[in-house]
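*Asks:* Got a predicted structure plus its sequence, pasted below:
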Amino acid sequence: MKLFDAGDVRIHYRVDGPADGAPVVFANSLGTDMRLWDPILPLLPEGLRVIRWDKRGHGLSTVPDGPYSMGALISDCEKLLDHLDVKECVFVGLSIGGMIAQGLAVKRLDLIRAMVLSNTAAKIGNPALWDERIAAVKSGGIESLADAVMERWFSDAFRKTPELELWRNMLVQQADDGYAGCSAAISGTDFYTPTSGLRLPTLGIAGSEDGSTPPDLVRETVDLIPGSQFHLIRRAGHLPCVEQPEEFASVLTAFLKGVGHV
C-alpha cells in the first residue's frame, strides 16, 4: 500500500508487475475501491505493469471536503501517473473511471495511447438525479441508497448469490462525503464535445442488464470516437468485470494485443 500526496488529497495506489512492463491503468466506479479489478487481473497476460488507485473520497485515499469537480479527479490521476513516470498507457475506466479516462485523454494524450470505456458515458444522468442522490447520502448515508444501487449494478441472477454482500459491504463502507463529492463531479460533467475530438484506439464495453449506463448510452459515447469498437457482455449489469470476469478479461486482452500493448 502506498500513498501519493497530490496536494489537497493523498491518493492510495498500487502497482503490480514489472517496472518495465507495458502500463495498464485501471479506474474504478463510484462507490467502489481498486479491488473492483481483482476478479480480472489474474486472467490478463503476464508482464503488464498494472496501476490502480482509489480516487479521492474512496478506499484508503483521504476524503477532502466536497463537492469535487471532474477536473480535480482528472488532475489527481494526472499527477499520480506523472509521479510514476507513466507514458502511453492503456487506460481502462469504468463508470466515473471512464469519465476520468475521457477527460485525461483530452488533456494529456501523451499519457494514453488507447482506452477502454466500460459502462460509462460522456454524460451520465442529469443534475436533478444527482442532487437527489447527494441529498439522500447526506441525510441517511450510503446505506439509504445501497439496495437501489445493487439493483442498478448487478443482474437478477447475481443478486441471488452470496457474493452480493461483498459488494454491498464495499459500497456502504465508502465515505459518505466521498460518495457525495464524486456524485457532484459526475453531475457537472458533459464530455460529448471534447470526447468527439479524440482520435485514439477505443473499446467500449457494456453490460446487457446495466441500470446505470445502459448499452445504448455506452455505444453512443464510443461512437463519438472514429474507429472505436464496442462489445456487449450479456448476463451482466454495471460491473461486468465482477459478474463475467472471464469474458471481460478475454475482450480486454484481445484489445491489448490488437493495439500492440502485449
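*Replies:* Nice, I can see it.

*Asks:* CA only for contacts and neighbour counts going forward, please
*Replies:* OK.

*Asks:* which ones are touching the spatially closest residue to residue 68 that is not a sequence neighbour?
*Replies:* Using Cα to Cα, 6 or more residues apart in numbering and skipping residues adjacent in sequence, the residue nearest residue 68 is residue 181, 4.8 Å away. Residues near residue 181 by Cα atoms under 8 Å, 6 or more residues apart in numbering: 57, 65-69.

*Asks:* from those residues, which is closest to residue 135?
*Replies:* residue 67 (12.3 Å; Cα to Cα).

*Asks:* right, and the closest one touches residue 180 too?
*Replies:* Yes: contact criterion Cα atoms under 8 Å: residue 67 and residue 180 qualify, at 7.0 Å.

*Asks:* Which one's more surrounded, these two?
*Replies:* Using other Cα atoms under 10 Å as the criterion, residue 67 and residue 180 rank with residue 180 on top: 27 against 15.

*Asks:* Look up which helix or strand residue 136 falls in, please.
*Replies:* In this structure, residue 136 is located in helix 127-140 according to DSSP states H and E.

*Asks:* ok, residues contacting the helix or strand just after that helix?
*Replies:* Toward the C-terminal end, the helix or strand that comes next after helix 127-140 (DSSP H and E) is helix 146-153. Applying Cα under 8 Å, 6+ apart, the contact partners of helix 146-153 are 159, 164, 168, 171-172, 210-212, 237-239.

*Asks:* Take this one as well and set it beside the first:
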Amino acid sequence: MPLAAVNGIHIYYRIDADAGDDAPWLVLSNSLGSDMSMWSPQVEAFAKKYRVLRYDTRGHGHSDAPQGPYTIDQLIGDVIGLMDVLKIKRAHYCGLSMGGLTGVGLAARHPERFERVVLSNTAALIGSDAVWTPRAAKAREVHGMVSLTDAVIPRWFTAGFIESQPLVLAPIRDVFRHTSGDGYASNCEAIRDADLRGEAKTIKAPVLVIAGTHDLSTTAEQGRELAGYIEGSRYVELDAAHLSNIEKSSDYTRTVLQFLGEHA
C-alpha cells in the first residue's frame, strides 16, 4: 500500500499513469467524508492524458487520522509535502468541496506549483460555526458516523439520482460510515476555521469553478461568488447536487478535460 511520510503522518496515495512518464501531472483531492475512490468515474479518462495522483486527505481512507483539530494550513501543506516526496514540481489540480477549499489555498499560496486549477462544489468560506461545531461533536460520538450518514448523504445527490442509482450509492455510504469519526470531526473544524475569500482574490492561475444547480452544501450562488473573486476564471454549472463528478460524471469529466487541455 503506497504511503508517503508527510508532515509527521502517512498519506495514502495512488498513481494512474496510462499516458506515460512524460505526461503532465493532475492531483485529485476528495470531499469531506469520502476518499480517493470518489474519483473512480474520472480516473480512466484522466489517466489517458495525465499522470493522475489521488490521495486520501488526512483523517480519511487509509491515511492517518492524527488527533485534531486540523487546519487548512495542514491540508494545504499535505498536498505540497506529498508532491515533494513524489518529486512533482508542477501539476494541474482538481478538488471537490473540502478538496476545492484546499485548492483555493494551494493556488493562492503556491502559484509556482500549479498550472490549471479546478474548484468543484466549493467556496472560499464554507458554512459556519453553527454548522460545523455540532457536526464535529456528533462525529466523535460512538456510532456518530453511522448517525450522520442518513443526514449527509441525501445532501450529496438529488432525490432522483438516489432513487435510480442504489448500486452507485452503496459504496459511497460505506466509505462515509467507516470514515474515522475523529478524522471527520477534525476536518470539520479545519473547514469551519478557514476563510480564504481574501486569498481567492489573489489567484492568477487559470481556474475553472464547477457548481451544482441543486447543491445544498455549497450552493451555485457560492460557486458564482467564488468565480467572481478570481480574475479570468470560468464558471460551469451542472444539473447535480454536491458530488457533481458522480451524479453527472460524463459531463464533469468532459468539462474538466476540455479546460485542462486548453493552452494559454
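*Replies:* Now that the structure is in, tell me what you want to look at. This structure is a prediction, so every number in the text was calculated from the model and none was measured.

*Asks:* sorry, back to before: what does the residue nearest to residue 68 of structure 1 align to in structure 2?
*Replies:* Following TM-score structural alignment, the counterpart assigned to residue 181 of structure 1 within structure 2 is residue 186.

*Asks:* now that match: how far from residue 67 of structure 2?
*Replies:* To residue 67 of structure 2, residue 186 of structure 2 is 8 Å away according to Cα to Cα, to the nearest Å.

*Asks:* Mutual contacts of those two, please.
*Replies:* Listed as contacting both residue 186 of structure 2 and residue 67 by Cα under 8 Å, 6+ apart is no residue at all.

*Asks:* Distance check, the match of residue 181 of structure 1 against residue 39 of structure 2.
*Replies:* Per Cα to Cα, residue 186 of structure 2 is found 23 Å from residue 39 of structure 2.

*Asks:* same deal with residue 49 of structure 2?
*Replies:* Distance, residue 49 of structure 2 to residue 39 of structure 2, by Cα to Cα: 15 Å.

*Asks:* same check, this time on residue 209 of structure 2
*Replies:* Relative to residue 39 of structure 2, residue 209 of structure 2 is positioned 17 Å away (Cα to Cα).

*Asks:* Check residue 177 of structure 2 too.
*Replies:* Taken as Cα to Cα, the span from residue 177 of structure 2 to residue 39 of structure 2 is 18 Å.

*Asks:* Select from the contacts of helix 146-153 of structure 1 every entry located in helices.
*Replies:* Using DSSP state H to define helices, the subset of the contacts of helix 146-153 of structure 1 located there is 159, 164, 168, 171-172.

*Asks:* Can you convert these into TSV and add a column each for neighbour count and distance to residue 223 of structure 1?
*Replies:* What follows is those, written out as TSV (neighbours: other Cα atoms under 10 Å; distance: Cα to Cα, whole Å):
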residue	neighbour count	distance to residue 223 of structure 1
159	14	31
164	13	32
168	17	32
171	24	31
172	18	34
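
*Asks:* now, which of these sits nearest residue 106 of structure 1?
*Replies:* The closest of these, once distances to residue 106 of structure 1 are taken by Cα to Cα, is residue 171, at 29.7 Å.

*Asks:* What's that closest one aligned with over in structure 2?
*Replies:* In structure 2, the residue paired with residue 171 of structure 1 according to TM-score structural alignment is residue 176.

*Asks:* quick one: what's aligned to residue 59 of structure 2 in structure 1?
*Replies:* Residue pairing (TM-score structural alignment): residue 59 of structure 2 is matched to residue 57 of structure 1.

*Asks:* Equivalent analysis for residue 226 of structure 2, please.
*Replies:* Residue 226 of structure 2 maps onto residue 221 in structure 1, with residues paired by TM-score structural alignment.

*Asks:* How many neighbouring residues does its match have?
*Replies:* What residue 221 of structure 1 shows, counting by other Cα under 10 Å, is a neighbour count of 20.

*Asks:* chain center to stretch 248-264 of structure 2, what's the gap?
*Replies:* In terms of Cα atoms, centre = their mean, to the nearest Å, the centre of stretch 248-264 of structure 2 is found 16 Å from the chain centre.

*Asks:* Tell me which residues of that stretch come out buried.
*Replies:* Buried positions in stretch 248-264 of structure 2, judged by neighbour count with 16 or more other Cα atoms under 10 Å: 248-249, 252-253, 256, 259-260.

*Asks:* next one: stretch 73-92 of structure 1
*Replies:* Buried residues in stretch 73-92 of structure 1, counted by 16+ other Cα under 10 Å: 73-78, 80-81, 86-92.

*Asks:* same check, this time on stretch 18-31 of structure 1
*Replies:* 22-31.

*Asks:* Dump those residues to TSV, plus secondary structure and distance to residue 198 of structure 1.
*Replies:* Formatted as TSV, the buried residues of stretch 18-31 of structure 1 follow (DSSP: H, G, I helix; E, B strand; the rest coil; distance: Cα to Cα, whole Å):
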residue	secondary structure	distance to residue 198 of structure 1
22	coil	22
23	strand	20
24	strand	19
25	strand	18
26	strand	19
27	strand	19
28	coil	22
29	coil	22
30	coil	24
31	coil	28
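
*Asks:* residues in contact with the residue positioned nearest the centre of structure 2?
*Replies:* Centroid-nearest residue in structure 2: residue 99, 2.4 Å away (criterion: Cα atoms, centre = their mean). By Cα under 8 Å, 6+ apart, the contact set of residue 99 of structure 2 is 28-32, 119.

*Asks:* can you tell me which two in those are farthest apart?
*Replies:* 32 and 119 (14.4 Å).

*Asks:* Structure 1: matching residues for stretch 201-210 of structure 2?
*Replies:* Here stretch 201-210 of structure 2 aligns to structure 1 at residues 196-205, judged by TM-score structural alignment.

*Asks:* What separates the first and last residues of the matching stretch, distance-wise?
*Replies:* End to end - Cα to Cα - stretch 196-205 of structure 1 spans 18 Å.

*Asks:* Run through the helices of the stretch 1-150 of structure 1 in chain order.
*Replies:* With DSSP state H, counting those that start in this stretch, the ranges of helices along the stretch 1-150 of structure 1 come out as 70-83, 96-107, 127-140, 146-153.
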